[in-house]
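Engineer: Provided below are the primary sequence and the corresponding predicted coordinates.
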Amino acid sequence: MAFLGTLCLILILTTLAGNLSNRLGVPAVIGELLVGIVLGPALLNWVQLNSLVSLFADIGVVILMFLGGLESNLQLLMKYLRPAIVVATSGVIFPVALMGLTSWWWGFTPLESLFIGVIFSATSVSISVAVLKEYHALTTREGATILGAAVADDIIGVILLSLMISLLASQGIQMAGSQPALALVLMEQVVFFVGTYALVKWIAPYLMHLSERLVVPSSVTIMSMVICLGMAWIADIVGLSGAIGAFFAGIAVAHTPYRAVLADHVEPLGNAIFIPVFFVSVGLNMTLDHLVENLGIIVILTVLACVTKLIGCGLGARLSGFSNLSSTVIGTGMIARGEMGLITAQIGHEAGLLGGSDYSAMILVIILATVLAPLLLKQALKHMPTGRPEQAV
């Protein structure tokens, strides 16, 4: 029952912090992230990232991405699929190359440096989705490209992580647990996307229509959550982020007559409990262990974490025909890091590639980049024209 008090404290402080952030003209997610930093091990240490907080956070990111899919335009996503792939690819190359070289120059071994580059290659678009929703930019061409690039980025991240695990094994470094072959992982993901097409085309419309005929309160909302959680679970099984599965579940349900009803029902559920806990959990990951001795590399890598995605993804967008302003929006929308980076860092720590102080530094850089991302995205969005569903700037 102690968790109820923790949850109550989180909800009170995130509500106040979100209100203050909005009054100051700052994205509300910034206030919620800072609540996690203040409450967590970095400062007061009142709240720890235990299993219950992690569970609520996992549900929060799933609901957030489901809502993102619910508000997305599938035709727009398909229209900008090619530039999204270009953006994702260039946005992976730049961090791996520049952050890897910088780490090597700082004194890390070549293998450690490559691993650090891979840590910061993946984007966590969940926080960008919250900012895009707040500024009504999810259905713009920039928003569609960011969302499409996030899907491609997740797949590339899984490939890179699998390759790194294979490389570690070739160096005699054995990982705990068995790792599936890369070919098998890719085949499973192909099956996942084929199933996603079937879900959008046939399965979701049938299930949603069936749910309306059930004599159960909120049956339509319940069925939508079954689809959402089920897709998140399957995506996790095939090596993708559960957030990606939830995003496609939102797209599938959005192509049924129940879209407006679900937005009214699911969004209050997410914003009332689970989504604030997700943002707080990001801040709870931060610790200040070995901060002074690693301050130099933390500052350098934090700057590079932002710059490499901004330039890499922005260049990909520019090569795809976007204007400088649109390219900046797309670049800033891809800066945030998240679960894939944390997982990769943890693997490096378990393999002995990243010692305790280096591991803490990498986690801190991930958190700092994630905190800076919505601020930079908000500044870029301020210059975007409003009032059109598909911006061409």
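Structural biologist: Good, I have the coordinates.

Engineer: C-alpha from now on. contacts and neighbour counts both.
Structural biologist: Noted.

Engineer: show me what the helix or strand where residue 260 lies is packed against.
Structural biologist: Assigned by DSSP states H and E, residue 260 falls within helix 259-269. Judged by 3 or more Cα pairs under 8 Å, 6 or more residues apart in numbering; DSSP states H and E, helix 259-269 is in contact with helix 51-70, helix 219-237.

Engineer: how far off centre is that helix?
Structural biologist: Its chain's C-alpha centre and that of helix 259-269 lie 21 Å apart, by Cα atoms, centre = their mean, to the nearest Å.

Engineer: what about residue 149, which SS state?
Structural biologist: Here residue 149 is helix, with the state taken from DSSP: H, G, I helix; E, B strand; the rest coil.

Engineer: what's near enough to touch it?
Structural biologist: 81, 84-88 (Cα atoms under 8 Å, 6 or more residues apart in numbering).

Engineer: what does residue 345 give?
Structural biologist: Shown in contact with residue 345 (Cα under 8 Å, 6+ apart): 116, 119, 354, 359, 362-363.

Engineer: circling back to that earlier point, which is the next helix or strand following the helix holding residue 260?
Structural biologist: Counting by DSSP H and E, what follows helix 259-269 is helix 275-284.

Engineer: just after that next one, pick out the following helix or strand.
Structural biologist: Next in sequence after helix 275-284, counting helices and strands by DSSP H and E, comes helix 295-319.

Engineer: can you give me the buried ones in the helix or strand following that next one?
Structural biologist: Scanning forward in sequence from helix 295-319 by DSSP H and E, the next helix or strand is helix 324-333. Across helix 324-333, burial judged by 16 or more other Cα atoms under 10 Å covers 325-333.

Engineer: okay, now the one to match up with it:
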Amino acid sequence: MASPSPELLFFALGALLLLTVLAGNLSSRFGLPALIGFLALGMVAGSDGPGGIAFENYGAAQAVGVACLVFILFSGGLDTDWSMVRGVIRPAFVLATVGVAISAAVVSVAAVLLLDFTPLQGFLLGAVIASTDAAAVFAIMRSHGLPLDNRACGLIELESGSNDPMAIFLVGAGILLITAPAAGVSGLVPSFFVQMGVGAAVGWAVGMGLPALLRHVRLQVGSLALVVSVGAALLGYGLAGIAGGNGFLAAYIAGIVAGNQDFPGKRSISLFQDGAAWLAQVVMFLTLGLLVFPAQLPAVAGPGLAITAVLMLIARPLSVFVSLAPFRDFHWREKLFISWAGLRGAVPIVLATFPIVAGIQGAQTIFNIVFFVVVVSSVIQGPTIGLAARLLGITGALPAPGRDGAQSPG
């Protein structure tokens, strides 16, 4: 069979991208997150759908997902106002670490009790699905016009951009326990803190370096600043990985540090990176949608609904209330909103490819369940975040509770 010509491949790729954007726009008109449209078109174009595109390369999909997440996180950091999130650094860090671990533990127990998973399979499923997704959170918060100067919204954004290291650590620990039980995970604990520290340091350095470079180097063509910004995002991720840090955290912090400084071409770079982030979302969700076989999803509908309910109604709220317990200035209404706004998206699906690439038994079932959970939770939570914000009073600043439990004025 002759290989398709480059012209045909480019035509198909261009048509897919345009159709994906239209599908995302159509889903948004019905109040659904755009990612639903992106994923749906990927499934339609896949081998189980009319498109008939045979794509089962989980390694390639994983690489595409990682590359796309780098630009999504970098762009999200550029758009994050440091003055709005500075006051929630500590609670965001606790929620991005302890909160992820609590969510993973609750889902793990539920998988063992409800799905008859082995403890290690349950742990792996919990680890994969535990973290919130930056792409989904950034898109939903902005599409609903939620006030990012509200500390609850700022906390949600900061948490979603910084909780990937904990999720990756847990997934890596789960895979190690399954593939090499004698190795143990004690050595991974210090590695986690090294990844966080190195990732943050590299991100800060790149974030400081980008504005300094653009201020001191006179570019003959102004548009080259856009190329420099792409290089900064890739440099942050790559350098952190080489140094033993977490590249996702580095890319996000680099965006935050750079975005809160003044430098030539800042507005153009911000607009360009916003477009790049949307393109990354389209490509990532389309690729992940191609991996899914719709015919396999009915078999995991029951388990998927069970895990979705546990995640939305037990795991996420418990992780939020426990993690934020030391921070008494957070009102219970803010905690409820933060619980409901813990959106899942591409990150869990990308992480679900890791067990498949590692050859873990039952990994395909875990992938299908994770995909089902992401779709169902997005359909339920995404359209209702604005309503939840209004009902809980998150559209304005909430007064801090007084010592006696009543709200203090001002």
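Structural biologist: Done, it's in. The model shown is predicted, which means the values in this text are computed figures rather than measured ones.

Engineer: TM-score for this pair?
Structural biologist: Overlay of the two chains. TM-score (TM-score structural alignment, normalised by the length of the first structure): 0.81; 384 aligned residues with a Cα RMSD of 3.6 Å.

Engineer: including secondary structure, neighbour count and distance to residue 259 of the first structure, could the contacts of residue 149 of the first structure go into TSV?
Structural biologist: Formatted as TSV, those follow (DSSP: H, G, I helix; E, B strand; the rest coil; neighbours: other Cα atoms under 10 Å; distance: Cα to Cα, whole Å):
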residue	secondary structure	neighbour count	distance to residue 259 of the first structure
81	helix	19	23
84	helix	28	25
85	helix	23	28
86	helix	21	31
87	helix	32	29
88	helix	32	29
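
Engineer: which contacts among the residues you listed does the second structure share?
Structural biologist: On the basis of both residues aligned by TM-score structural alignment, their matches' Cα atoms under 8 Å, what survives of the contacts of residue 149 of the first structure in the second structure is 84-85, 87-88.

Engineer: if we only consider those, which is nearest to residue 76 of the first structure?
Structural biologist: Nearest to residue 76 of the first structure out of those is residue 84 (Cα to Cα; 11.4 Å).

Engineer: leaving out the residues flanking it, which one is nearest to the aligned partner of the closest one in the second structure?
Structural biologist: The alignment partner of residue 84 of the first structure in the second structure, by TM-score structural alignment, is residue 92. The shortest distance from residue 92 of the second structure to any non-neighbouring residue, by Cα to Cα, 6 or more residues apart in numbering, is to residue 159 (5.0 Å).

Engineer: quick check: the gap between the aligned residue in the first structure for that neighbour and residue 78 of the first structure.
Structural biologist: Structural alignment places residue 159 of the second structure opposite residue 149 in the first structure (criterion: TM-score structural alignment). Distance of residue 149 of the first structure to residue 78 of the first structure, given as Cα to Cα, to the nearest Å: 11 Å.

Engineer: now residue 249 of the first structure: closest residue in space, sequence neighbours ignored.
Structural biologist: Counting by Cα to Cα, 6+ apart, residue 228 is the residue found nearest to residue 249 of the first structure once chain neighbours are left out, at 5.1 Å.

Engineer: residue 35 of the first structure against residue 12, yeah?
Structural biologist: No. Residue 35 of the first structure lies out of contact with residue 12 (Cα atoms under 8 Å); the separation is 10.2 Å.

Engineer: for the two, indicate the residue with more neighbours.
Structural biologist: More crowded of residue 35 of the first structure and residue 12, by other Cα atoms under 10 Å: residue 35, with 25 against 10.

Engineer: who touches that one in this structure?
Structural biologist: Contacts of residue 35 of the first structure were listed using Cα under 8 Å, 6+ apart, and they are 10, 13-14, 17, 280, 283.

Engineer: again with residue 202 of the second structure
Structural biologist: Residue 202 of the second structure makes contacts with 236, 239-240, 250, 254, as judged by Cα under 8 Å, 6+ apart.

Engineer: return the residue of the first structure aligned against it.
Structural biologist: Counting by TM-score structural alignment, the partner of residue 202 of the second structure is residue 195.

Engineer: what separation do you get for its match and residue 235 of the first structure?
Structural biologist: 11 Å.

Engineer: residue 57 of the first structure too?
Structural biologist: According to Cα to Cα, residue 57 of the first structure stands 17 Å off from residue 235 of the first structure.

Engineer: and what of residue 204 of the first structure?
Structural biologist: Counting by Cα to Cα - residue 204 of the first structure and residue 235 of the first structure are separated by 16 Å.

Engineer: go on, residue 364 of the first structure?
Structural biologist: Going from residue 364 of the first structure to residue 235 of the first structure by Cα to Cα gives 27 Å.

Engineer: and what of residue 290 of the first structure?
Structural biologist: Between residue 290 of the first structure and residue 235 of the first structure the distance is 36 Å, computed by Cα to Cα.

Engineer: who's more crowded, these two?
Structural biologist: Just comparing residue 290 of the first structure and residue 235: by other Cα under 10 Å the higher neighbour count belongs to residue 235, 22 against 14.

Engineer: isn't the more buried one up against residue 241?
Structural biologist: Yes. Assessed by Cα under 8 Å, residue 235 of the first structure is found in contact with residue 241 at 6.2 Å.

Engineer: got the buried residues for the longest helix along the second structure?
Structural biologist: Looking across the second structure with DSSP state H, the single longest helix is helix 188-216. By neighbour count on 16+ other Cα under 10 Å, the buried set for helix 188-216 of the second structure is 192, 194-212, 214.

Engineer: what's the angle from it to helix 266-291?
Structural biologist: For helix 188-216 of the second structure against helix 266-291, the angle between stretch directions is 140 degrees (axes from the mean of the first three to the mean of the last three Cα atoms, to 10 degrees).

Engineer: ok so, going back, just flag the most distant two among the buried residues of helix 324-333 of the first structure.
Structural biologist: Using Cα to Cα, the buried residues of helix 324-333 of the first structure span at most 12.3 Å, a distance reached by 325 and 333.

Engineer: okay, now the residue nearest to residue 249 of the first structure: neighbour count?
Structural biologist: Counted with other Cα under 10 Å, the neighbours of residue 228 of the first structure add up to 26.

Engineer: that one -> the second structure?
Structural biologist: With TM-score structural alignment as the criterion, the equivalent of residue 228 of the first structure in the second structure is residue 233.

Engineer: before I go, just wanted to say thanks for your time.
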